[in-house]
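# give me the fold of what follows.
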Amino acid sequence: MQTPEAVIFDIGNVLIEWQPERYYDSRIGAARRRDLFAAVDLHAMNERIDAGGLFRDTVYDAAAENPDWATEIRWWYDHWIGLASPRIEHSITLLRRLRGKGIPVFALTNFGDDAFAYAQTQYEFLNEFDRAYVSGRMKLTKPAPAIYAEVEADCGILPAALLFTDDRADNIETAATRGWQTHLFTGPQGWATRLVAAGLLTPQEAMP
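The predicted structure is shown next:
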C-alpha cells in the first residue's frame, strides 16, 4: 500500500470527545435528558449548524420554538465547551508528531463555521492543521461524496495517498469508495498503531 502523503483527522470523538448526552446527564439527570432528546431533535439542530447555519441563531431559534425546554436547549450554545470535552490527548500528540516530521495534517470535520472559530480559541491544537476543511464553511457535510471531492481538488493529493480517520463508519465508507486509505477510530491507541503500520511514525513516536 502506498505511503500516505497527508493524514486527515476528524475532530469530534477523535481529538475532542463529543458526547452531548453525557453533558446533559450531568446537568439534569439521565431520565430528564431522555425526555428532552425525545421532545427536541438536538442532533438535527446541530446538523443544521454543521451545514452552515449560524451557531447562536440556530440554537436560540430552536429554544424559542420549544419554550418548555428553552433553557436546556440554549446550553448547546451557552455551555458548548462542556459538551465538546475533554481533549483526547494521545490523538493530539499523534497530530503534533506527524507535523513535527513534516507530514501534512488536515482536518475534515462536520462543524459549524462560527462554532469552529470559537473552538479554536479554546483548543489551541485546532489552529495547527496544515489545512482545515470545515463543513460549515464548505456548505457540505460528511458523508456526502462532494465534500471529499472538494478536499481532493483543494489539496491536490491523489486519493490513494490520503489517510483518513473518523469515528463514524458512514464517513469512512464514503472515503474508502473514493480510494482513500482509512481507519475507523475507536480510540487513540488503535490509531497510533495504524500510523506505525503506514510507516509514518515509529512505535516510540506513536506513544502517548
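# make it CA atoms for all contacts and neighbour counts henceforth
OK.
# what's around Arg27, how many residues?
Residues near Arg27, counting by other Cα atoms under 10 Å, number 12.
# so it is in which element?
helix 20-28 (DSSP states H and E).
# gap between the following helix or strand past that helix and the chain center?
Later in the chain than helix 20-28, the nearest helix or strand by DSSP H and E is helix 30-39. Distance, stretch centre to chain centre, for helix 30-39: 24 Å (Cα atoms, centre = their mean, to the nearest Å).
# this one next, for a side-by-side:
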Amino acid sequence: MKSITSVVFDIGGVLIDWNPRHLFRKVFENEEEMEWFLTNICTYEWNVQQDGGKLFSVATAELQAKYPEYSDKIALYYGRWEEMLNGEIKGTVEIFRKLKSGGMPLYALSNWSHEAFPVAFNRYDFMKDFDGLVVSGYEKLLKPDHAIYRVLMERYKVIPSESVYIDDNKPNADAASELGFNAIHFLSPEQLREELAGLGLKV
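Down below sits the predicted model:
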C-alpha cells in the first residue's frame, strides 16, 4: 500500500453537526410531524438541488407554490438555516487538528450551497486550516458525480491512491472508492480514528 500524502474531508456530518432537525424540533410539536415534513416537503433531495447552485429564493418560492399550506415552514428552512448547525463534531475536529499539526495536507470536498457556505466557513476556525476546498455550490457539480472529485484531483494535484476520502454519505464514499481513493464511510470519530490508524496515520 502506498503511503498517504493527503486526506480529504466531507464537512457536514463529519466535521460539523448539520441537521435540519436541530431547527425543526423547535417548530413542530412532535417528531412524527417533523419527520413527515422533512420526508415529503423539504426533502434531502430538494436541499441537494441548492447544494448544486440553485438559489434559496427560487427553490423556496417553487416549493411554496407547490405546497402553499406549508409556506411558512418552508420559508424557515433557509430563513433560519443557521439553526441547523449544532457545532463542531469534536472528535473529528481533534483528528483534523492532529493531522494538520503533523503536516498532512488536508482538503475539503463538500456538497454545500454557495449562499450558506461562507457563514459556516467564518463560524468555525478549523475551516481556515484546509489546504484547499471544493464546494458544490460554486462548482455547479454535486457528489457523487465523479466530475466534482476530478475537480479536486486536478486543482490540488491530489492522487487518489495516496489519499484518504472521508464522507458520512455512503454513495459519496463509494464514488471516491471507484476513483481509487482510500475511502472511509464515516460513522463516528472513534471508527474514523481506528480506520486512519489502519492506514498508517498517526491520529
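# circling back to that earlier point, pull out the buried residues from the helix holding Arg27 of structure 1.
Neighbour-count burial for helix 20-28 of structure 1 flags 20, 23-24 (criterion: 16 or more other Cα atoms under 10 Å).
# out of everything not next to it in sequence, what's closest to Met104 of structure 2?
Distance criterion Cα to Cα, 6 or more residues apart in numbering; nearest residue to Met104 of structure 2, sequence neighbours excluded, is Ser6 at 6.0 Å.
# isn't the one you found up against Ile166?
No: in terms of Cα atoms under 8 Å, Ser6 of structure 2 does not count as a neighbour of Ile166; the distance is 11.5 Å.
# look at these two and report which has more neighbours.
Higher neighbour count among Ser6 of structure 2 and Ile166: Ile166, with 27 against 20, using other Cα under 10 Å.
# give me the neighbour count for Gln2 of structure 1.
Count around Gln2 of structure 1 with other Cα under 10 Å applied: 11.
# so is it in a helix, a strand, or just coil?
At Gln2 of structure 1, secondary structure determined by DSSP: H, G, I helix; E, B strand; the rest coil is coil.
# what ranges do the strands span in structure 2?
6-9, 16-18, 85-88, 106-110, 132-135, 163-167, 182-185 (DSSP state E).
# just to revisit the earlier point, and the helix holding Arg27 of structure 1, what does it pack against?
helix 30-39, helix 80-83 (3 or more Cα pairs under 8 Å, 6 or more residues apart in numbering; DSSP states H and E).
# one more pass at 7 Å, please.
helix 80-83 (3 or more Cα pairs under 7 Å, 6 or more residues apart in numbering; DSSP states H and E).
# show me the contact partners of the helix it packs on.
Residues outside helix 80-83 of structure 1 that contact it (Cα atoms under 7 Å, 6 or more residues apart in numbering) are 18-20, 23.
# do that again at 6 Å, thanks
Identification of contacts with helix 80-83 of structure 1 by Cα atoms under 6 Å, 6 or more residues apart in numbering yields 20, 23.
# Provide the aligned range in structure 2 for that helix.
With TM-score structural alignment applied, helix 80-83 of structure 1 matches the range 81-84 in structure 2.
# gap between the residue at the greatest distance from the centre of structure 2 and Glu62 of structure 2?
Distance from the C-alpha centroid of structure 2 peaks at Glu69, with 30.4 Å (Cα atoms, centre = their mean). As judged by Cα to Cα, to the nearest Å, Glu69 of structure 2 and Glu62 of structure 2 stand 13 Å apart.
# with adjacent residues omitted, what lies nearest to the aligned partner of Arg33 of structure 1 in structure 2?
Aligned by TM-score structural alignment, Arg33 of structure 1 pairs with Met34 of structure 2. Distances taken as Cα to Cα, 6+ apart put Phe28 closest to Met34 of structure 2, at 5.7 Å, once the chain neighbours are dropped.
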